[in-house]
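Trainee: Sequence first, then the predicted structure:
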Amino acid sequence: MEINRILIGVDESKYSDHAAAYGFGLARKLGAAVAIVNIIEPVIAPVSPMTDTTFGLPFEGTADVTALDMVSAQNQSADSLLNRITQKYGEGIEVTQYTDHGAAADAIISCAAQFNAGMIILGTHHRSGFDRLFMGSVAEDVVRNADVPVLVVPLKDEKED
């Protein structure tokens, strides 16, 4: 089996950065191309104060630009993150960047298929107990549902020493 394309899921966390460093190092050793993906999960926006409470529609003459502004800001933040990761670790490697919207695990798997990745690399947040129950585990969902091998790269917190 030859792995010549690796997808790395990234976010703003130190866990993700650690996994990206590991993934790019592995890609160099294997001579693999890399795709990095940042997933923007949906956020429910608060109801505008200028909304007709009877029908839930904005009053005439008001525009709800907050949702559009939020999406634009999220996309700009994702682009900035992907560019930072590429500059930090991607020298000399062919890097493809993806930004997707939706449930993180599903979107990561979808991007892996689109990129034709032979492996997915993710960091882990080490959530446990109620946090894990409430938040779920993206890495666990990807491991359970991906069609390719998934490497989950741990990063031990200083407070766990």
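Mentor: All right, it came through fine. Please read these numbers as outputs of a predicted model, since none were measured by experiment.
Trainee: all contacts plus neighbour counts: C-alpha atoms, from now on.
Mentor: Noted.
Trainee: Residue 105 against residue 144, yeah?
Mentor: No: with contact defined as C-alpha atoms under 8 Å, residue 105 does not count as touching residue 144 (9.8 Å).
Trainee: Please compare the first structure with the one that follows:
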Amino acid sequence: MEILKGFSNFPWAVVKPLNMKKMLIALDYDPSAEKIAETSYALAKSAGAKVLIVHVMAELANYIPLDYSPVMGFSGFPPVDMLQPVEFEELRKSAQQFLESTRDHLGDPSIDIRVLDGDFADAILETAREESVDLIAIGTHSRSAFEKILTGSVTKKLIHDSDIPLYLVPTRIRKED
């Protein structure tokens, strides 16, 4: 990248064109998933790249609702055995349907979709490497401190561990002053 100075009041940067052949877009069930998918897909299409959209099914605990009493507040997690294998398969089907509806929303039947298992960041990186993707797109969620303790930061782990460039889509709604 070369910075050009003196040609205008604003800095200019000359960047080599991105030679992107394939992009992996990682989505969760956050309401911002649509924005992440649309923004990332537009970038991939502008580069003529193929698209792989994934959703990671992590530990069962991520799919078990918190036990919350309106009077007492958070009282813990229900026992893990409450989620039966049949229910887990239903969750997998729901994840597949979520990805299919995202593909339909983007209007491109050539989009490859996959439901992955395991740790969020590890599954994303492993698939990205196996598929030889050139760019990984993820959303940057603003999470509470409690959620970060429970799940860690997928974005932070990907930034630290990835040898593949990342495209971060900010999803936090900016408050107007």
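Mentor: Here it is on my side, so go on. Since the model is a prediction, treat every value here as computed from it, not as a measurement.
Trainee: still on that earlier bit, which one's more surrounded, residue 105 and residue 144 of structure 1?
Mentor: Per other C-alpha atoms under 10 Å, whichever of residue 105 of structure 1 and residue 144 has more neighbours is residue 105, with 20 against 11.
Trainee: mind checking what that one lines up with in structure 2?
Mentor: Under the alignment (TM-score structural alignment), residue 105 of structure 1 pairs with residue 121 of structure 2.
Trainee: ok, average deviation of the helix or strand containing residue 106 of structure 1 from structure 2?
Mentor: According to DSSP states H and E, residue 106 of structure 1 maps onto helix 104-115. Superposed on structure 2, helix 104-115 of structure 1 shows a mean distance of 0.9 Å to its aligned residues (mean C-alpha distance after the TM-score superposition for structure 1).
Trainee: and residue 126 of structure 1, what pairs with it in structure 2?
Mentor: Aligning on TM-score structural alignment places residue 126 of structure 1 opposite residue 142 in structure 2.
Trainee: helix/strand/coil for its match?
Mentor: coil (DSSP: H, G, I helix; E, B strand; the rest coil).
Trainee: can you count the residues close to it?
Mentor: Neighbours of residue 142 of structure 2 (other C-alpha under 10 Å): 13.
Trainee: close enough to count as contact, it and residue 172?
Mentor: Yes: using C-alpha under 8 Å, residue 142 of structure 2 is in contact with residue 172, at 6.1 Å.
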